[in-house]
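*Asks:* Here is my input, please return the structure:
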Amino acid sequence: MKVQVRKINEKDQEQLIIECVEVTKEVEEIKSFVLSKGTTLTGILEERIFTFPLSAVYYFEAVDERVFAYTKNHSYEMKVRLYQVEDLYKEHHFIRCGKSFVINLLKLQSISPALNGRFTAHMKNGEKIIVSRQYVPSLKKAVLGGTF
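*Replies:* Modelled structure (predicted):
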């Protein structure tokens, strides 16, 4: 595979072109990574407002009417609802896996069966998230079907 970088003069002319024989899982991951790199979120941590890249988020969690974005080292309070997160970032490989969780499939290490038809999502940062029964089929399809 060749990689080529060319300098241009205008910001609005920037683009990334992927030329491939077949659109594989790896190509889709590259596309999603590039798209999420340009997406910046704003969150609150210790009464201060921070910006951080969407690609740094492992998962979002809703707790008591509040939504938090979890990165490797911090959890930021967001001013959005969980259903909005799910809708906004589904093209960036975020998927609902429970009433209170939306996870980043690119930060998912593995999944394993749990009790009562549920699964456990093992994230690359060591966190374990329970996947509700109703979301298991869509998570399996995303992981096994290669949609991420």
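*Asks:* C-alpha only now, for contacts and for neighbours.
*Replies:* Fine.
*Asks:* Give me the contacts around stretch 51-62.
*Replies:* With contacts defined as Cα atoms under 8 Å, 6 or more residues apart in numbering, stretch 51-62 is touched by 33, 36-43, 67-72, 81-82, 85, 100-104, 107-108, 123, 125.
*Asks:* and if you look at stretch 106-122?
*Replies:* So stretch 106-122 is contacted by 29, 58, 93, 123-125, 128-133, 136, 148 (Cα under 8 Å, 6+ apart).
*Asks:* which one of those residues has the most neighbours?
*Replies:* Counting neighbours by other Cα atoms under 10 Å, the top entry in those is V131, with 26 neighbours.
*Asks:* Distance check, V21 against Y70.
*Replies:* 36 Å (Cα to Cα, to the nearest Å).
*Asks:* before we move on, back to that, could you export the contacts of stretch 106-122 as a markdown table, including secondary structure?
*Replies:* Below are those laid out as a markdown table (DSSP: H, G, I helix; E, B strand; the rest coil):
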| residue | secondary structure |
| --- | --- |
| E29 | helix |
| Y58 | coil |
| H93 | coil |
| M123 | strand |
| K124 | coil |
| N125 | coil |
| K128 | strand |
| I129 | strand |
| I130 | strand |
| V131 | strand |
| S132 | coil |
| R133 | helix |
| V136 | helix |
| F148 | coil |
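*Asks:* Here is a second sequence; please produce its structure as well for comparison:
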Amino acid sequence: MKIVINKILEKLDIKESAIFNIFEVTPSIEKAISFLEESNYTIVAQNIDSEEFIQLKISDILYIEYLERRIFLYTKNSTLITKDSLSNFSKILPNEFVQISKSTVANSLYIKAFIAQKNGNLTLEIVGNEKLIVSRRYVANVKKTLQNISN
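*Replies:* Alright, predicted model coming up:
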């Protein structure tokens, strides 16, 4: 069976394309197609340095923090803000995002390593050598998300 991903990408007005020749559509293949479709969702947020509003792919977000009634979106190159509640904003996020504390959500695809702490918390190291604390309450959820991604 031949699956042509570039048809999906054309609908999304994306110039990149890929052709996969596969013998059987397995759950893993379906998951990959779903990931490609979801990774192109965008939001509009304000860059905190230039105060300019830009369109940001959700898949480019490393992690999200809710502070002072605003959502801070951290990418490899910039920090952006938007106004919303964390619970509302979390509803639009793909399954790769996992809540790690009351006010922080991390993109599990950018997790490089994690270290267990004596107090039951975890420390996540994400791309860019940023370190985030996973509170005990959210450790099981993080482990579950990482297992789902690895399958």
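*Asks:* quick one on the thing from earlier: which of the contacts of stretch 51-62 of the first structure are buried?
*Replies:* 33, 36, 41-43, 67-71, 82, 85, 100-104, 107-108, 123 (16 or more other Cα atoms under 10 Å).
*Asks:* contacting residues around the spatially most central residue of the second structure?
*Replies:* The second structure has N107 as the residue nearest its centroid, 3.4 Å off, counting by Cα atoms, centre = their mean. Neighbouring residues of N107 of the second structure by Cα under 8 Å, 6+ apart: 61-63, 96-98.
*Asks:* what residue of the first structure matches up with it?
*Replies:* Matched by TM-score structural alignment, N107 of the second structure corresponds to N104 in the first structure.
*Asks:* nearest residue to its match other than its sequence neighbours?
*Replies:* Closest residue to N104 of the first structure apart from its sequence neighbours, by Cα to Cα, 6 or more residues apart in numbering: F94 at 4.4 Å.
*Asks:* show me the contacts for the aligned residue in the second structure for that neighbour.
*Replies:* Taking TM-score structural alignment, F94 of the first structure has F97 as its aligned residue in the second structure. Taking Cα under 8 Å, 6+ apart as the criterion, F97 of the second structure is in contact with 105-108.
*Asks:* Serialize these to JSON lines and add fields for secondary structure and distance to I115 of the second structure.
*Replies:* Formatted as JSON lines, the contacts of F97 of the second structure follow (DSSP: H, G, I helix; E, B strand; the rest coil; distance: Cα to Cα, whole Å):
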{"residue": "V105", "secondary structure": "strand", "distance to I115 of the second structure": "17"}
{"residue": "A106", "secondary structure": "strand", "distance to I115 of the second structure": "15"}
{"residue": "N107", "secondary structure": "strand", "distance to I115 of the second structure": "17"}
{"residue": "S108", "secondary structure": "helix", "distance to I115 of the second structure": "15"}
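*Asks:* Compute the first-to-last residue distance for stretch 120-129 of the first structure.
*Replies:* End to end - Cα to Cα - stretch 120-129 of the first structure spans 6 Å.
*Asks:* Could you tell me where that stretch falls in the second structure?
*Replies:* Using TM-score structural alignment, stretch 120-129 of the first structure pairs with 123-132 in the second structure.
*Asks:* gap between that stretch and the chain center?
*Replies:* 14 Å (Cα atoms, centre = their mean, to the nearest Å).
*Asks:* Stretch 54-65 of the second structure now?
*Replies:* That offset, for stretch 54-65 of the second structure, works out to 7 Å (Cα atoms, centre = their mean).
*Asks:* With that, I have no additional questions.
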